[in-house]
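# predicted model and sequence below, questions to follow.
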Amino acid sequence: MNAIPPPPKSPPLPQPPSSRTIPSLEELIKKKKEEEAANSKPKFLSKQERAALALERRSQKVKLEREKQENGKKLFQEFLAHTTEAMEGVIPTGPRTRGPPTGPSSMRNKRPGRTRPDMPPPPPPPPKELPKGEPRTMEQEEAKALKDKYLGLEQPKKKKRKINDKKFNFDWDVQDDTSTDINPLYANRHDAQFYGRGKLAGFDDVDLHKNRTAYVAELVKDGQDQERTRRLMELEQRRAAKVDWQDRPWFEKPLDQMKERDWRIFKEDFSIVTKGGGIPNPIRNWKESNLPKTIMELIAKVGYKEPSPIQRAAIPIGLALRDIIGIAETGSGKTAAFVLPMLSYIMEMPPLDDFNKTNGPYAIALVPTRELAQQIELEANKFAKPVGFKCVSIVGGHTIEEQAYNLREGAEIVIATPGRLIDCLERRVLVLNQCAYVVLDEADRMIDLGFEEAVQGILEALPVQNQKPDTEDAENPVKMSKWIGGKERYRQTVMFSATMPNSLERLARKYLRRPAIVTIGNAGQAVDTVEQRVEFVPEDKKKKRLEEMLNSNEFAAPIIIFVNIKRNCDGLAKVLSNLGWRAVTLHGGKSQDQREAALSQLRAGNADILVATDLAGRGIDVSDVSLVVNYNMAKNIEDYTHRIGRTGRAGKSGVAITLLTNDDQDTFFDLRLMLSKSSISKVPDELRNHEAARTRPGSRPAQKKAAEDTQWTPAIVQNLD
């Protein structure tokens, strides 16, 4: 038996080459990461490549838009063809008509067995035509409108109104008035009444009364219609006797015709603001001040024509025996505002004699500097000496023995600096047993100079039995004018200053009783008569700039120049003397005699320029100062305000020039605000754009604060995590 041969072996399958082996998963992942890394890197293309890409994108966009338009046209054509085919033969050619009805179904021969023929339908009713001119009913109008709409009849178009059509004019023409007034008094029509200041466009109608009076006089002259003329004369006399004060301004009204609104307008005109209860109205002129006749004669003799705003408001309050806090600009006449009520107060006190002259003065005035004390003494003696009162100043620079000699016969008024007055009280040179009138002038400056403790010691040394009660009785002038025990009067305390810091408010709350607060203008702001100029000048070029200002012939003597250091004061005065100017100095290193001599030379015209420190910034009154130069900027804005207040006094104009450097950045912000509040001053661009002038010193800028907050945010987030 033959064996079956084995099947032939199939040839082996071809093996793929080694280059086409399937890559592993790690290789795929690695390859993908490399591609992603390559794609993530920025590709820098040339200008030609970017233009080619932009052109390709634009061509693709245009191609897509064209395809959309062609597809839309194709779909619309298909829709139109389909609609035409579906509606072919269906569109009606006219309204559908129906034949007349054959009758109701009950009348038709439908029942079986009925042989009666159908009843013919009734004929249609003939159309009812209305005669012309006969009105139609509402139903007929609606039917006609439906018929016209169905048949497509054209409706008559409405007439469009033209723009130039005339409208009804409501204006009244004088020629249209056909009425006549028989009484000639009505020939002059009555004008509109304007209340308050009583002026029309700034002018009074003064011709109306003259014309009416001339007309009545003409009637009397003609002698026609005697009875009618007599009545007109009586009417005119009654009208002249009864003046309508309501339309007059406050300066034309008598005092008894002044209303509340008039007083409000009066205060606005003089920038007077008062706070407190029971405050009397200001005075409009010296005649209405109610001052004693002797003082009124002295005011006319001295030459005070019109009272200043602080005098208008403070004098009636002082005469009402009220405590006062007066805030006014420098050079506004504060000295006379408290000297005149003080003299009126002392006139009612018993005269000094051998029994009471050793009990001290009736009034004291505390001031921060010697020069201010001597200036107040000079002003007070203009009124005190003629009425027999003695005024003595107690300041440093003179021996206490000399001042004790001046007080040996007693004095009604004592003007002193706090330090020297404390020395006199401690050495028993002076007592205050009968002092009843206290004035604190430039009180804020006394606090700044460190005299707060001395001022409190002097006020504590005053008698307490005549102190006012801290009740509403302190606002009642009748009760405060009564004598305590028949021999003493209530103490009156007056405080004047140009600014009102917090330390001064604490002092006022402790020693003043229900004071009346009077503010003239804006507290701490210079008067509008001073033009403030600011210049940025390097320190080494200040002398040259000062020489240019003095040689410009724009400013006349006297001139005051302020510096911050004593030795700079003497050095600058020496430089000015070498240039041919007569310069004197005033600072704390000078003796009292030298100070008085310097001021005397400047006032007498023997000196042209005064070079001084802040010692001359308060209370120094030199007439006709045309220029104040801040050779060194003041350390704070309050001292700057008092410095420039040496010019522009008593209503006159003046100029204040300040030379700034980058070392004065602490005052840039306040200086910019003060210049912006002045109506005649301009803020220079260099100061306005300076970084230090944008924020107040000590405040953190908003950008710096935001940067600091951003800097600490990650740390805070990390701590929270």
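Cool, the structure landed. Numbers count the residues shown, from 1 in each chain.
# C-alpha only now, for contacts and for neighbours.
Will do.
# look at residue 84 and say how many residues are nearby.
Residue 84 has 11 neighbours, counted by other CA atoms under 10 Å.
# that one belongs to a strand?
No: read with DSSP: H, G, I helix; E, B strand; the rest coil, residue 84 is helix and lies in no strand.
# that one and residue 676, how far apart?
According to CA to CA, to the nearest Å, residue 84 and residue 676 sit 83 Å apart.
# the one helix or strand residue 310 maps to packs against which elements?
According to DSSP states H and E, residue 310 maps onto helix 309-319. Helix 309-319 is packed against strand 272-275, strand 324-327, helix 334-347, strand 516-520, with contacts defined by 3 or more CA pairs under 8 Å, 6 or more residues apart in numbering; DSSP states H and E.
# format these as a markdown table; extra columns: distance to residue 239 and mean neighbour count.
Converted to a markdown table, those look like this (distance: least, CA to CA, whole Å; neighbours: other CA atoms under 10 Å):
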| stretch | distance to residue 239 | mean neighbour count |
| --- | --- | --- |
| strand 272-275 | 36 | 16 |
| strand 324-327 | 45 | 26 |
| helix 334-347 | 42 | 21 |
| strand 516-520 | 41 | 22 |
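# which residues touch residue 454?
Applying CA atoms under 8 Å, 6 or more residues apart in numbering, we find residue 454 in contact with 418-419, 422.
# with distance to residue 561 added, can I get those in a markdown table?
As requested, those are exported to a markdown table (distance: CA to CA, whole Å):
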| residue | distance to residue 561 |
| --- | --- |
| 418 | 27 |
| 419 | 28 |
| 422 | 33 |
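# top of these by number of neighbours, please.
Neighbour max across those (other CA under 10 Å) = residue 418, 25 neighbours.
# surely it is in contact with residue 455?
Yes: the criterion here is CA atoms under 8 Å, and residue 418 meets it with residue 455 at 6.0 Å.
# could I get the full set of helices for the stretch 451-600 of the chain?
Taking DSSP state H, counting those that start in this stretch, the helices of the stretch 451-600 of the chain run over residues 452-460, 477-480, 502-511, 542-550, 566-578, 592-604.
# the structure to be compared is supplied as follows:
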Amino acid sequence: MSSTRKEPPDLAALLRKRKAEEELASKPRFIPKKERERLEAEKKAKEEEERKRKLVKNGTTPKQSIPTGPKALRNDAPPERVNGGGDRDRDPRDRGNRQGGKRGAGDEDDKRVKMERNDEAELRAKYMGPLVNQSTFSAKKKRRRTAANKFNFDWDADDDTSRPFDPIYAERVEPLFRLGGYETTDELIQRKAEAIRRGDPETGEQRARELLEQHERAKKQAERKNLGKHWSEKSLEDMKERDWRIFKENFGIATKGGAIPNPMRSWQESHLPRRLLNIVADVGYDEPSPIQRAAIPIALQARDLIGVAVTGSGKTAAFLLPLLVYISELPPLAEYNKNDGPYALILAPTRELVQQIESEARKFATPLGFTVVSIVGGHSLEEQAFALRNGAEIIVATPGRLVDCLERRLLVFTQCCYIIMDEADRMIDQGFEEPLTKILDALPVGNEKPDTDDAENPQIMSRYLGGKDRYRQTMMYTATMPPLVEKIAKKYLRRPAIVTIGNAGEAVDTVEQRVEFVAGEDKRKRRLQEILNSGQFKPPIIVFVNIKRNCDMVARDIKGMGFSAVTLHGSKTQEQREAALASLRNGQIDILVATDLAGRGIDVPDVSLVVNFNMANNIESYTHRIGRTGRAGKSGVAITFLGPEDNDVLYDLKQIISKSTISKVPDELRRHEAAQSKPQRGAKKIEDSSGFGGKGGQW
């Protein structure tokens, strides 16, 4: 060993080298299978070489002859022969190791490495101080410990995962379940069970039996739940509670009350008589509306009913069809009972609505042999008495004129057992509460329903009383439920079922609502002219104003713009009203200018635009005004002019527009001070009606 001391290595270089080695060792490295095999072979070769070297070292193998010829000059010859010096050119330490067999090259290397580590430790202690609180954790040892227990994810080449000779896989069958429902047969399951028995003699019988039992359980569960099918794809017997809940949500149907039947999905499932279904098809009712789907099954069970639905939702047919089924089971009118009054009574607030209901009722009643008579103001009592001379199963009337007929003994209700109040909230608004109460009190009391649970039992309510009479059935249809309407309902209806379509008091989603702040009559007329001249809206068009004298004035201005117009208000006679509506329906007139008299009950097909020249006094009237368009599933537009006089309704207007899915609240209305909170003072009283003496409301 040399007496001169080696220079210590650079500390920074040693640290960088060790850090690089640790980072390299800490990184996971994926070794392919071929590479692993190569490394394993090299490792075995080294081990074999080390074993042979130890054998030679211990003298257990004969000495190999030293080549003396040209082979000694080759690169793989022993170094002592190449150098030509033999043992004299070898390091004395090597000679001693080879001669004594106690010390080898490995010991010398270990000694040299130990000296280098001592030098490194001395340098570290000199410049960095002694090591304190040194952790004994070793990442390499940790990795070695955990790597030994890791699962090997490589496939074993000896494993055959395809199993091509297994009879179970050779006779593969269709899956037990498919997306969309249960689509297997018992024959396929039996074949699979037989294949299991043949392929597995030991446990095949048990496995096959378990497969069959699992199939039966799955089959029963699939039949019970009917998974994967929409309610429209299921039969009526397969409909479950969840399906009915989804059905009601799809059509916006909400019901309250005990023992309410499920809605009808189609006319074929309505349980209406076949003859009446043929008439429905002839009239052109392809699909029932939501109120018809919900109300008809309830009415057919002789239940009292409150129907809350937006205007234009098909309420007329919803109460007419069950009414016709009801009176079809009663004795026909003859000489002995034709003067005892009608079987059914329908009340409506306006003449126009009465005539519309009469026209619709005759489409269904006339083919069945029933008579429908309307009693409204504007016609002489003698003419209406003549129409009643042979009796009528159904009477449609306004409350005011009907009270006149009762007081003059032109009509009695001895056998009346079916009452319908259409637009009940409008009748209350027009001041018809007193005549409505008189009419309901004039009905016979012997067939009133009991206010018990029996009123919800269809079997009991369908029985005849005394051989010919049946329990009175009362229905009320309304768009809103003010307190006075609830008061009448509680007094005259017995345990009623309540059907709500959508949200009460809200406009339908087929009407796009627009509002514009236009102050002053002149500016509004100019804006109206711009709208009419834009060509975006085709006739018929309805323009609403608040007072009668404005009707003729606005209509005159519209005619000056080059459009044909007609007016409708309370000062018009019945003949003038009918002529105005007829001219609008047949296309002779483009624009109708009307008061709230036309807000309800006016069914003009294909109205493309409603203009509120003056905003309505309350949000209910506004809702019914814009309901003249967007009817029967078609779309429409409603444009409203606003001014300072409309501050009381701006909050409600903002709320109702914000609930629409196709309308947008303009920024001016959203930021308006009056639209931020509801007015605190009491509701504004409507005093447009001056009585009920057969003329309906005076608008």
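Sure thing, it's come through. All of these numbers come straight from a predicted model, not from anything done at the bench.
# thinking again about what came up before, of the helices and strands packed on helix 309-319 of structure 1, which is nearest residue 379 of structure 1?
helix 334-347 (7.6 Å; CA to CA).
# and the next helix or strand past that closest one?
From helix 334-347 of structure 1 onward toward the C-terminus, using DSSP H and E, the following helix or strand is strand 363-366.
# by how much does that following strand deviate from structure 2 on average?
Comparison of strand 363-366 of structure 1 with structure 2 after fitting gives an average deviation of 0.5 Å (mean CA distance after the TM-score superposition for structure 1).
# okay, stretch 631-645 of structure 1 sits on what stretch of structure 2?
Under TM-score structural alignment, stretch 631-645 of structure 1 corresponds to residues 613-627 of structure 2.
# contacts for the matching stretch?
The contact list for stretch 613-627 of structure 2 (CA under 8 Å, 6+ apart) reads 310-312, 480, 505-508, 511, 524, 543-546, 596, 598-600, 610, 638, 640-642, 646, 649, 652-653, 684.
# how far off centre is it?
Computed by CA atoms, centre = their mean, to the nearest Å, the chain-centroid distance of stretch 613-627 of structure 2 equals 30 Å.
# now the end-to-end length of it.
When the termini of stretch 613-627 of structure 2 are compared using CA to CA, they are 16 Å apart.
# next, count neighbours for the aligned partner of residue 566 of structure 2 in structure 1.
Matched by TM-score structural alignment, residue 566 of structure 2 corresponds to residue 584 in structure 1. Neighbours of residue 584 of structure 1 under the rule other CA under 10 Å: 26.
# leaving out chain neighbours, which residue sits closest to residue 584 of structure 1?
residue 610 (5.1 Å; CA to CA, 6 or more residues apart in numbering).
# would you mind finding the match for that neighbour in structure 2?
Checking TM-score structural alignment: residue 610 of structure 1 goes with residue 592.
# from residue 657 of structure 2, how far off is its match?
Separation of residue 592 of structure 2 from residue 657 of structure 2 (CA to CA): 25 Å.
# more crowded one of those two?
More neighbours surround residue 592 than the other of residue 592 of structure 2 and residue 657, with 25 against 20 (other CA under 10 Å).
# packing partners of the stretch of helix or strand the more buried one belongs to?
Per DSSP H and E, residue 592 of structure 2 falls inside strand 591-594. Judged by 3+ CA pairs under 8 Å, 6+ apart, the packing partners of strand 591-594 of structure 2 are strand 541-544, helix 548-560, strand 565-568.
# what's the neighbour count on the aligned residue in structure 2 for residue 601 of structure 1?
Under the alignment (TM-score structural alignment), residue 601 of structure 1 maps onto residue 583 of structure 2. By other CA under 10 Å, the residues close to residue 583 of structure 2 number 16.
# structure 1: matching residues for stretch 423-435 of structure 2?
The aligned range for stretch 423-435 of structure 2 is 442-454, by TM-score structural alignment.
# return the residues in contact with the match of residue 566 of structure 2.
Residue 584 of structure 1 neighbours (CA under 8 Å, 6+ apart): 573, 598, 602, 607, 609-611.
# please enumerate the strands of the stretch 351-500 of structure 1.
363-366, 391-394, 413-416, 437-441, 492-497 (DSSP state E, counting those that start in this stretch).
# so which of the ones you listed gets nearest residue 167 of structure 1?
Between the strands of the stretch 351-500 of structure 1, strand 492-497 lies closest to residue 167 of structure 1; by CA to CA that is 68.5 Å.
# the closest one to helix 309-319, inter-axis angle?
160 degrees (axes from the mean of the first three to the mean of the last three CA atoms, to 10 degrees).
# post-alignment, strand 492-497 of structure 1 versus structure 2, mean distance?
Mean deviation for strand 492-497 of structure 1: 0.3 Å (mean CA distance after the TM-score superposition for structure 1).
# which part of structure 2 matches that strand?
If you align by TM-score structural alignment, strand 492-497 of structure 1 falls on residues 473-478 of structure 2.
# and if you look at stretch 299-316 of structure 1?
Under TM-score structural alignment, the match for stretch 299-316 of structure 1 is residues 280-297.
# give me the contact list for the matching stretch.
Contact with stretch 280-297 of structure 2 is made by 251-253, 261-267, 270-271, 305, 307, 309, 313-315, 317-319, 321-322, 363-364, 499-501, as judged by CA under 8 Å, 6+ apart.
# picking up where we left off before, could you dump the contacts of residue 584 of structure 1 to a markdown table with distance to residue 184 of structure 1?
Formatted as a markdown table, these follow (distance: CA to CA, whole Å):
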| residue | distance to residue 184 of structure 1 |
| --- | --- |
| 573 | 80 |
| 598 | 76 |
| 602 | 70 |
| 607 | 73 |
| 609 | 72 |
| 610 | 73 |
| 611 | 75 |
